[in-house]
Every structure is written in structure tokens, then in C-alpha cells.
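Trainee: After the sequence you'll find the predicted model.
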Amino acid sequence: MNTQKDWFTSWFDTPYYHILYKHRDDSDAELFMENITKELQLKNTSEILDIPCGKGRHAVYLNTLGYKVVGADLSSNSINFAKQFENEVLKFEVWDMRTPFNQKFDAIFNLFTSFGYFEDDQEDISILKNFKKGLKENGILVMDFLNVSYVKEHLIEKEIKTVEGIDFHITRKIENGFIIKEIHFFADDENHSYIEKVKYLDKDKFVNYFENAGFNINQVFGSYQLEDFDPSSSKRLIFVLS
């Protein structure tokens, strides 16, 4: 099994990752982008960084709303795919969020639980510091994470998902401060094993992170409809920070 520290560098760059998650609902992503940009009253002249952007579904839709957008991701395969959508005000590039940015933005979006990958808290905090430095004066960071309390109460420990003829055997557990998903399958004449691993970050832990990185919390939401956050029932934990 691929259990090295940077598990995401291999799994996110495989075609199988995108096969497994091909049924993600774009309408949810689009609804969230519409709601949050209205809530933030982002002007059409705003420059937004979407990181990590995957294949660009949020970035592309933000661009259709009139914003100048940069999508960045560590996966070269994802960025190569996203580049087909580029135009004068939508660009994609390979970028590791552990590396400081070379320009500043009106808003940075960190979406769909794309944080908390590292054992050492300081590595996560250092990413937040990069985000802070990458914002213009009065810039906004939007962080969209899962609600770990909800995940814990509704954890499906084992399941099989069949997508494009591939049986993905998935197990989940919460262990040593992480939510861990193991994925095993047979495809292209060989067995594959990957892992997804994100830190068990509740609201209090995030507050500590944000204080260390110099962020203020402006708003906290519990859904893409921007409902108030409820620790027991909300599926998402969404922060608006400055």
C-alpha cells in the first residue's frame, strides 16, 4: 500500500481517482460558488485563486461568474486536463500549496476538504501562512472542510463501489487523529492500493490553527446553502477568514 507521507502525490495523479469520484455533483459545487461569492460581495474585478483545484470544476464555474481565476494543483494530470478550459482570465498551473505564491489575490478558495494532509501541525499552519501572504489587503480566505463530528457519527466502515467496471473496495476508520480511507481494486491487469488521509480537525482545532497563522474568523457555515454550522448535524465546516 502507498502509505508514504505524501500519499496524495500519487493517488490524486492517477486516472482511477477521477474514475472513482466521477459522479461528484457539479450542481452542489456551482450552488456553493454562487452563494459564497454573493455572500462575500466579491466584485467582478476580483482575482481568485482556487487551490488545490483538481480538474478545475470550481475554477471554471467561478470564471463563468465573471471572475479572473487561477486554478492551481499539485497533480500535473489534473492541470493538463483543466488547461483545455483556459482563456484570458482563467489560467491553470501546477503548484504545491506548501510553496509561497508569486502573486496576491482578492480571495483564495480551499475547497472540498483539501487540507489537513500532514502529521505535523506546523506544516498545516505553514500552508495557512502561505494563504495569508497570498491575499491582498482585505483579502478573504474560504476554507471548505468536512465536519468531523458528523463523519464520525455516520462513518461507513466498508463498502464496494463499482464505477466503469472497476470494483473499488473501500474501508474507513478514524485512527491516530486522522480520518483514513483505504481503497483497493483490480484494474488494467494489476492490483492497486491507495490511501486517503486527512486530519481530524474540529472547529476548536481550526481556531487554534487560524490564530497561529494570523487569520480572523469572519463567518462559519455548515452547508453549501450557507446555513449556520451545527456540530452534530452539519455535513460541512466552512470558514470565511481575513
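Mentor: Structure received. Computed from a prediction, not measured in an experiment: that's the story for all the values here.
Trainee: going forward, measure contacts between C-alpha atoms and count neighbours the same way
Mentor: Will do.
Trainee: Run through the residues that contact the residue sitting nearest the centre point of the chain.
Mentor: In the chain, the centroid-proximal residue (CA atoms, centre = their mean) is residue 114; its distance is 2.7 Å. By CA atoms under 8 Å, 6 or more residues apart in numbering, the contact set of residue 114 is 52, 144, 145.
Trainee: what's the burial count for the second one?
Mentor: Spelled out, it's residue 144. Neighbour count of residue 144, defined by other CA atoms under 10 Å: 23.
Trainee: swap in the first one?
Mentor: Other residues within reach of residue 52 by the criterion other CA under 10 Å amount to 23.
Trainee: For the spatially closest residue to it that is not a sequence neighbour, give me its contacts.
Mentor: Distances taken as CA to CA, 6 or more residues apart in numbering place residue 73 nearest to residue 52, at 4.5 Å, with adjacent residues excluded. Residues in contact with residue 73 (CA under 8 Å, 6+ apart) are 51, 52, 53, 54, 79, 93, 94, 95, 96, 97.
Trainee: try it again with 6 Å
Mentor: Going by CA atoms under 6 Å, 6 or more residues apart in numbering, residue 73 touches 52, 53, 94, 95.
Trainee: got it, and residue 238?
Mentor: Per CA under 6 Å, 6+ apart, neighbours of residue 238: 143, 144, 220, 221.
Trainee: same for the helix or strand harbouring residue 132, what does it pack against?
Mentor: Secondary structure from DSSP states H and E places residue 132 in helix 121-133. Helices and strands touching helix 121-133, by 3 or more CA pairs under 6 Å, 6 or more residues apart in numbering; DSSP states H and E, are helix 203-213.
Trainee: Now do the helix it packs on: which elements does it pack against?
Mentor: Contacts defined by 3+ CA pairs under 6 Å, 6+ apart place helix 203-213 against helix 121-133.
Trainee: And the contacts of the top helix by length along the chain?
Mentor: Scanning the chain for the longest helix, with DSSP state H as the assignment, gives helix 26-40. For helix 26-40, contacts defined as CA under 6 Å, 6+ apart pick out residue 224.
Trainee: Mind naming the longest strand for the chain?
Mentor: In the chain, taking DSSP state E as the definition, the longest strand is strand 135-146.
Trainee: rewinding a little: could you single out the nearest of the contacts of residue 73 to residue 177?
Mentor: Nearest to residue 177 out of the contacts of residue 73 is residue 52 (CA to CA; 22.6 Å).
Trainee: alright, now check it against this:
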Amino acid sequence: MIKQQSNWFTTWFNTPYYHILYKDRDYNEAGVFMTNITNYLNFPENANILDLACGRGRHSLYLSKLGYHVTGADLSEDSIAFAKKFENEQLQFKVHDMTMPFGKTFDGVFNLFTSFGYFDDEADNVKTLEAIKKNLNENGFAVMDFMNADVVIPNLIASETKVMDGIEFKIERYFENGFIYKDISFQHDKKDYNFTERVRAFNLGDFEEMFEKLDIYLLDVFGDYQLNKYYKNKSERLIMIFK
């Protein structure tokens, strides 16, 4: 059996199977969210935005189409290599560790689709927030789009099977020791594979505590991509605006 090594995201995100399993993500939804959030933040014309943990760049691409100068950054060399096919004067992609400052500042730093809380070492979550703060210019805003753990945990689908491109992915989900786990197993070309996604189930209170320690100011909280009010026990997402 071929099994990932620690950290899980450095291997799983760099496999073609990750992109096969998640190939049906909603690109229209991503576009609606980017339009709504940039209208709300009222960025200056030609603003510079960092899409941190951008994956293959679906949000970056929409942001650039809205007229912004966008840098997509991700640790996955495979994802960045794919995204670079879409580069132009307003859109660039870089391999980058989000726990480290980028080296320049931006009008906006976006961390989207629950791309936080992956680390084995809790200190790396703090380093990431510190880096986001350093990546912002004086008038900049950060946007973090995270799962609403208070809704996700009691509604976990414990077991399911998805067939994508002829591959049968068996998925098991569970909550343990503050983390949400997703075990993914499948067979391809007569080889068995197993990967496990693991995300810290931070809630709003956890973020507020971290923000206070880091002198980060939480400005607003939304509960979905239409920017409706956040409700702990029913909102789809936990979307935080801070600086």
C-alpha cells in the first residue's frame, strides 16, 4: 500500500488523485464569493491581492478577471505548475510556505476554502496568522474562509464512496482530539493508496483567542458566500475579515 508521509498536505496535494477527487468543485460559487467579498471590502482600483494556499488558482483567476493584480501562492509544486498556465500581466503564481511572510505587502490577503489548521505543530498556525498580518499593507484586509466546525462536526457523513474518472474513492470521516479527519482509500493501476486529511476544528472563539494574542483585529464575520450574518449553529461557513 502507498501511504502518505507527514505532513499529509505536502504529499496528498501533490498527487493527481487529489485533483481527480475534487474536480467537481463549484467554480460559479467561487466567482460569486469573490465578487461579493471584493465589493464589500471596496478595494482600490488595481489593488494587489495575495491568494494564500491558492491550490490550482480558481479563486485567483476570478479575482484577476475582476481587475485586480493577483498573486496565487501555494506549497504544492504540482498545483502551482498547473496554475501557471493561466498567468498573465495581472496574475502570477508562486510556490510559497504560508507560515512565512511573502516579502511584500498587499491590499488584501485571502485564505479560502478551509486552507488553515492543517499543521502537526500548533505553532505553525500562529506563524501563519502572523505572516498574514505582515503581508498586509497599512490599509489592507485579510479574509479567511473556514468551515463552521460547530455545524460540520455534528453533521459529518461517516462513510461514503465516490467514483471519479473510474477510480472508486472510499471516504471515512470522524472527529477526534480536536481534529476532523477524512481517510481516503482507493486502488489504481493495481496499487492500493491511502491518504488522510486532517484539519483542526477551530471555531470562532478559538480564532478570537488567537487574534487577541497576536493583536489582530477581527472586523466582521459572515456565515456564507452571500455574506449573510454568521450563526454558530446553522451557518455554512465561518468567514472572517481582519487586519
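Mentor: Received it, and whenever you're ready, just let me know what you need. Just so we're clear, the structure is a prediction, and the values are computed from it rather than from any experiment.
Trainee: Name the nearest residue to residue 97 of the first structure, ignoring sequence neighbours.
Mentor: Nearest-residue entry for residue 97 of the first structure: residue 127, 6.3 Å, with adjacent residues in sequence omitted and distances by CA to CA, 6+ apart.
Trainee: before we move on, what about residue 235 of the second structure?
Mentor: Distances taken as CA to CA, 6+ apart put residue 223 closest to residue 235 of the second structure, at 4.9 Å, once the chain neighbours are dropped.
Trainee: you'd agree the one you found is up against residue 237?
Mentor: Yes - using CA atoms under 6 Å, residue 223 of the second structure is in contact with residue 237, at 4.9 Å.
Trainee: of the two, who's got more company?
Mentor: Legend: neighbour count by other CA under 10 Å for residue 223 of the second structure and residue 237, higher for residue 237 (25 against 22).
Trainee: what do we get in the first structure for that one?
Mentor: Residue 237 of the second structure maps onto residue 236 in the first structure, with residues paired by TM-score structural alignment.
Trainee: just to revisit the earlier point, now distance to residue 58 of the first structure too, for the contacts of residue 238 of the first structure, in TSV please.
Mentor: Converted to TSV, these look like this (distance: CA to CA, whole Å):
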residue	distance to residue 58 of the first structure
143	13
144	12
220	20
221	18
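Trainee: now, among those residues, which is nearest to residue 24 of the first structure?
Mentor: Closest to residue 24 of the first structure, out of all of the contacts of residue 238 of the first structure and judged by CA to CA, is residue 144, at 15.6 Å.
Trainee: my read: the closest one touches residue 111, true?
Mentor: Yes - counting by CA under 6 Å, residue 144 of the first structure touches residue 111, with 4.7 Å between them.
Trainee: how near is the residue lying farthest from the centre of the second structure to residue 101 of the second structure?
Mentor: When distances are taken from the C-alpha mean of the second structure, residue 190 lies farthest, 32.0 Å away, according to CA atoms, centre = their mean. Relative to residue 101 of the second structure, residue 190 of the second structure is positioned 42 Å away (CA to CA, to the nearest Å).
Trainee: Next: residue 242 of the second structure.
Mentor: Residue 242 of the second structure sits 17 Å away from residue 101 of the second structure, going by CA to CA.
Trainee: Repeat that for residue 86 of the second structure.
Mentor: Applying CA to CA to residue 86 of the second structure and residue 101 of the second structure gives a distance of 24 Å.
Trainee: now do residue 22 of the second structure
Mentor: For residue 22 of the second structure, the distance to residue 101 of the second structure - CA to CA - is 29 Å.
Trainee: neighbour count winner among the two?
Mentor: Applying other CA under 10 Å to residue 22 of the second structure and residue 101 shows that residue 101 carries more neighbours, namely 19 against 10.
Trainee: thought the more buried one was touching residue 131?
Mentor: Yes - the pair residue 101 of the second structure / residue 131 is scored as a contact, 4.5 Å apart, by CA under 6 Å.
Trainee: how many other residues sit next to the closest residue to residue 123 of the first structure other than its chain neighbours?
Mentor: Excluding its sequence neighbours, the residue lying closest to residue 123 of the first structure (CA to CA, 6+ apart) is residue 98, at 7.9 Å. Neighbour count for residue 98 of the first structure, taken as other CA under 10 Å: 15.
Trainee: try residue 153 of the first structure
Mentor: Other residues near residue 153 of the first structure number 10, with proximity taken as other CA under 10 Å.
Trainee: Relative to residue 199 of the first structure, how far out is it?
Mentor: From residue 153 of the first structure to residue 199 of the first structure the distance is 16 Å (CA to CA).
Trainee: can you check residue 145 of the first structure too?
Mentor: 10 Å.
Trainee: mind listing what's buried in stretch 201-216 of the second structure?
Mentor: Within stretch 201-216 of the second structure, the residues that count as buried by 16 or more other CA atoms under 10 Å are 201, 202, 203, 204, 211, 216.
Trainee: What ranges does the first structure have for its strands?
Mentor: Applying DSSP E to the first structure gives strands spanning 47-50, 68-73, 90-94, 105-110, 135-146, 158-163, 166-175, 178-187, 190-199, 217-221, 236-241.
Trainee: Just send those back as a markdown table, with distance to residue 28 of the first structure too.
Mentor: Output for the strands of the first structure, formatted as a markdown table (distance: least, CA to CA, whole Å):
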| stretch | distance to residue 28 of the first structure |
| --- | --- |
| strand 47-50 | 16 |
| strand 68-73 | 19 |
| strand 90-94 | 21 |
| strand 105-110 | 15 |
| strand 135-146 | 13 |
| strand 158-163 | 21 |
| strand 166-175 | 24 |
| strand 178-187 | 23 |
| strand 190-199 | 22 |
| strand 217-221 | 15 |
| strand 236-241 | 12 |
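Trainee: contacting residues for residue 186 of the second structure?
Mentor: For residue 186 of the second structure, the contacting residues are 168, 169, 192, 193, by CA under 6 Å, 6+ apart.
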